[in-house]
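Trainee: I need the structure of the sequence given here:
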Amino acid sequence: MNTKNVLLIENCMLDAILIKESLQQNGGPCNINLLEDGIEAIVHIESVLQDKNNEIPDLIIANEELIMINGVNILSKISKLNNFYIPVIIMTSSGSEIQPHFNRHTCCYISKPLEIKEFLKVFREIKYYWLSLVN
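Mentor: All right, here's what the predicted structure looks like:
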């Protein structure tokens, strides 16, 4: 079974740990590259653009509420990966009063569940769908 590469852009360490745990359980192996802020993510994406030997992620999960550069702004950099289709999930903890910022690079927009069991379930389902069925 092929190992899948996930770029996780998350500034809340507790959420990052939970996401990593749920993605690494059940199903095929998963390499998770964790970046904690938008600037770091843009530098990483630009290095992927410059050096094609870097591993292109199979899935990008980005927190919308990053401090410096949010997940939606990161999508503008991803758009330069013309030869690749990378599913992008934007997640938020803001609640339903915020309208999703979909653009042509966003596959889905999710609200982070507050209950831990539900949180883990959501990311297990993301892994199953985006890294098993689709990819």
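
Trainee: Going by C-alpha atoms from here, please, whenever you check contacts or count neighbours.
Mentor: Will do.

Trainee: and the residue positioned nearest the centre of the chain, helix, strand or coil?
Mentor: Using C-alpha atoms, centre = their mean, the residue of the chain that lies closest to the mean C-alpha position is Ile61, 0.9 Å off. Here Ile61 takes the strand state, with states given by DSSP: H, G, I helix; E, B strand; the rest coil.

Trainee: Second chain to compare with the first, below:
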Amino acid sequence: MKPFQILLVEDNEGDVEMTLRAFKTAEPPCSLTVAHDGVHALEILRPEQGGTPDSKVHPPQLILLDINMPRMDGKELLEVVKSDARLRHIPVVMFTSSESPNDIRECYERHASCYVVKPFNGKKYAQALHEVVNFWSTTSRLPN
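Mentor: Purely as a prediction, here's the structure:
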């Protein structure tokens, strides 16, 4: 089975490390590419527009997106992805610490596929990630 391709857009190194640890034992296997803000994510998603060494990776089947980041935040990136005909089919799961009703509403208005508040407990954090990825990789059907 080919690994499920995920783009994690997250500026907090601690959260990146917890995510990497969680995916070491993930079923199905996952291939994780990390972008540290929205600008970096667009370089990965649009390699024809400059690109980065990460641009060689397969297009993601899922984007895990934080909200609060420098340069371009998660809501801005979500809007760009969902307005790009080549990218809008990719599910975008907001995976963030914000419980703000305004953030939740704004993300769904910008066509987020799902909004998950990050648990602070390491085991619950990993469990939430596994549940999200399991749903998108096995339960739902995605376009090729």
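
Trainee: before we move on, back to that, what does the residue nearest to the centre of structure 1 align to in structure 2?
Mentor: In structure 2, Ile61 of structure 1 lines up with Leu64, judged by TM-score structural alignment.

Trainee: All the helices of structure 1, in order from the start?
Mentor: Here structure 1 has its helices, by DSSP state H, at 13-24, 38-50, 71-78, 116-126.

Trainee: Who are the packing partners of the shortest one?
Mentor: Of the remaining helices and strands, those touching helix 71-78 of structure 1 by 3 or more C-alpha pairs under 8 Å, 6 or more residues apart in numbering; DSSP states H and E are helix 38-50.

Trainee: The last one now?
Mentor: Helix 116-126 of structure 1 sits against helix 13-24, with contacts defined as 3+ C-alpha pairs under 8 Å, 6+ apart.

Trainee: For stretch 105-118 of structure 2, which outside residues touch it?
Mentor: With C-alpha atoms under 8 Å, 6 or more residues apart in numbering as the contact definition, stretch 105-118 of structure 2 has outside contacts at 75, 78-79, 82, 91-99, 104, 125, 128.

Trainee: Pull out the buried members of those.
Mentor: Among the contacts of stretch 105-118 of structure 2, those classed as buried by 16 or more other C-alpha atoms under 10 Å are 75, 78-79, 82, 91-96, 98, 104, 125, 128.

Trainee: returning to what we had before: residues touching the residue nearest to the centre of structure 1, list them.
Mentor: Ile61 of structure 1 neighbours (C-alpha under 8 Å, 6+ apart): 6-9, 88-91.

Trainee: Tell me the one of those residues nearest Pro29 of structure 1?
Mentor: Among the contacts of Ile61 of structure 1, Val6 lies closest to Pro29 of structure 1 (C-alpha to C-alpha), at 10.7 Å.
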